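Enquirer: sequence below, structure please.
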Amino acid sequence: MSIKVGDSIPAMTLVKATADGPAPVTTGDLFGGRTVALFSVPGAFTPTCSARHLPGYVDNAAAMQGKGVDEVVCVSVNDAFVMAAWGKSASADGKVTMIADGNGDFSKALGLTFDGSAYGMGVRGQRFSMIIKDGKVAELNVEPPGAFGVSSAEHLLGQLA
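Expert: Model (predicted):
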């Protein structure tokens, strides 16, 4: 069963890519007491994710902050080193926080995974976006397989009051 609007984000530890290397971050610290725009991509450096998904959030981060978002966060089933390199290549520093869900535990806890084994990718997080307010899901947009639209930065920006 997947997470839905009104649900709390599960308590767990993810890994944040920092200038000093990987650092643990709890979902409580990341999402508690603040408003966060979270989006998930199937994989760093993949075509749609690199050409449209992450760049949209980089370009719209300031506009989201202007509408009350404290932080824009990207999560993917990749390791922190890959997430850091991808963030750097996309000029995301200071705009989008890159979070690694290396084993896919967070994506599984949300109930938002898919099996990409046929493409050599294993279990991955689905493409989605959400607005999280004080640790609870306020908006949730899950893409159908192969689609890119409702998880875009532009769509999420339109959902912000």
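Enquirer: all contacts plus neighbour counts: C-alpha atoms, from now on.
Expert: Fine.
Enquirer: from the contact counts, what lies against the longest helix seen in the chain?
Expert: If you go by DSSP state H, the chain has its longest helix at helix 54-66. Helices and strands touching helix 54-66, by 3 or more CA pairs under 8 Å, 6 or more residues apart in numbering; DSSP states H and E, are strand 71-76, helix 153-159.
Enquirer: how about those in a markdown table, adding distance to residue 13?
Expert: Converted to a markdown table, those look like this (distance: least, CA to CA, whole Å):
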| stretch | distance to residue 13 |
| --- | --- |
| strand 71-76 | 13 |
| helix 153-159 | 25 |
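Enquirer: Proceed likewise with the subsequent sequence, for comparison:
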Amino acid sequence: MKAGVKLPQVTFHTRVRDEAVGGPNPFRWQDMTTADFFAGKRVVLFSLPGAFTPTCSTYQLPGFENGFADFAEQGIDSIYCMSVNDSFVMNKWAEAQDLKNVTVIPDGSGEFTRKMGMLVAKDNLGFGMRSWRYAAIINDGVVEAWFEEPGMSDNHPEDPYGVSSPETVLAYLVNHKADVAA
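Expert: Take a look at the predicted model:
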């Protein structure tokens, strides 16, 4: 659907660990741009409705985390998890999930998600505006392949999951390896 689309240029407000800050919460603000995350790399980006939510925490994030070596074998440099959550929430979720391979990207205001056309209302769950669940293979800031869950709509009564799963994205990479090599 979005193959060939260049990612929108936005600034993500992140918190990074910096021991020079000292104290029990040694983090500082660091703005990161779309280019900082995506330029010159082939990555998997997956976005989901919310940190700490059941499907995201039980299946999607752990699947990408645990399968990182398999993705690297297919030419993936990094795996990014994005959500319309602030950096504090995303960092705590990364800590709770003991992430070593997946990098979280906070899209706190939903600017990137809105510009990608993936921002939906989740007021039926008390979430407000959130991302529809999707995954993408991004090559140097351009969408190479797109995996969007069906039925995108505001206040969807369900949380479809499968099209954007790590297994689906990895299968695509394995089956299209010859395309990339050509």
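Enquirer: now what about the TM-score between them?
Expert: TM-score for the superposed chains, counting by TM-score structural alignment, normalised by the length of the first structure: 0.93, backed by 158 aligned residues with a CA RMSD of 1.3 Å.
Enquirer: ok, average deviation of the longest helix of the first structure from the second structure?
Expert: Aligned to the second structure and superposed, helix 54-66 of the first structure gives a mean residue distance of 0.9 Å (mean CA distance after the TM-score superposition for the first structure).
Enquirer: closest one to residue 10 of the first structure among the helices and strands packed on helix 54-66 of the first structure?
Expert: strand 71-76 (14.5 Å; CA to CA).
Enquirer: which residues are contacting the next helix or strand after the closest one?
Expert: Later in the chain than strand 71-76 of the first structure, the nearest helix or strand by DSSP states H and E is helix 80-89. Contact with helix 80-89 of the first structure is made by 15-18, 21-22, 44-45, 76, 93, 96, 98-100, 102, as judged by CA atoms under 8 Å, 6 or more residues apart in numbering.
Enquirer: from those residues, which is closest to residue 110 of the first structure?
Expert: Closest to residue 110 of the first structure, out of all of those and judged by CA to CA, is residue 76, at 12.8 Å.
Enquirer: which residue lies farthest from the center of the first structure?
Expert: residue 118 (23.4 Å; CA atoms, centre = their mean).
Enquirer: hmm, back to that, winner for burial among the helices and strands packed on helix 54-66 of the first structure?
Expert: With neighbours taken as mean count of other CA atoms under 10 Å, those reach their highest mean count in strand 71-76, at a mean of 24.
Enquirer: with the second structure superposed, average distance for that strand?
Expert: Strand 71-76 of the first structure sits 0.3 Å off on average (mean CA distance after the TM-score superposition for the first structure).
Enquirer: that strand corresponds to what range in the second structure?
Expert: With TM-score structural alignment applied, strand 71-76 of the first structure matches the range 78-83 in the second structure.
Enquirer: what does residue 33 of the first structure align to in the second structure?
Expert: Going residue by residue (TM-score structural alignment), residue 33 of the first structure aligns to residue 40.
Enquirer: need the contact list for the residue nearest in space to the middle of the second structure.
Expert: With distances taken as CA atoms, centre = their mean, residue 81 lies nearest the centre of the second structure, 2.7 Å away. By CA under 8 Å, 6+ apart, the contact list for residue 81 of the second structure reads 45-48, 61, 102-105.
Enquirer: you'd agree the residue farthest from the centre of the first structure is in a strand?
Expert: No - using DSSP: H, G, I helix; E, B strand; the rest coil, the assignment for residue 118 of the first structure is helix, not a strand.
Enquirer: alignment lookup: it to the second structure.
Expert: Using TM-score structural alignment, residue 118 of the first structure lines up with residue 124 in the second structure.
Enquirer: can you tell me how far that match is from residue 146 of the second structure?
Expert: 27 Å (CA to CA, to the nearest Å).
Enquirer: same check on residue 34 of the second structure?
Expert: Distance from residue 34 of the second structure to residue 146 of the second structure, by CA to CA: 18 Å.
Enquirer: quick one: residue 56 of the first structure and residue 156 touch, right?
Expert: No - Residue 56 of the first structure lies out of contact with residue 156 (CA atoms under 8 Å); the separation is 10.5 Å.
Enquirer: and the helices in the second structure?
Expert: Under DSSP H, the second structure gives helices at 34-38, 54-55, 61-66, 68-73, 87-96, 111-115, 166-175, 177-181.
Enquirer: got the angle between the fifth one and strand 78-83?
Expert: With axes from the mean of the first three to the mean of the last three CA atoms, to 10 degrees defining the directions, helix 87-96 of the second structure sits at 130 degrees from strand 78-83.
Enquirer: how big's the offset between helix 87-96 of the second structure and the first structure?
Expert: Mean deviation for helix 87-96 of the second structure: 0.9 Å (mean CA distance after the TM-score superposition for the first structure).
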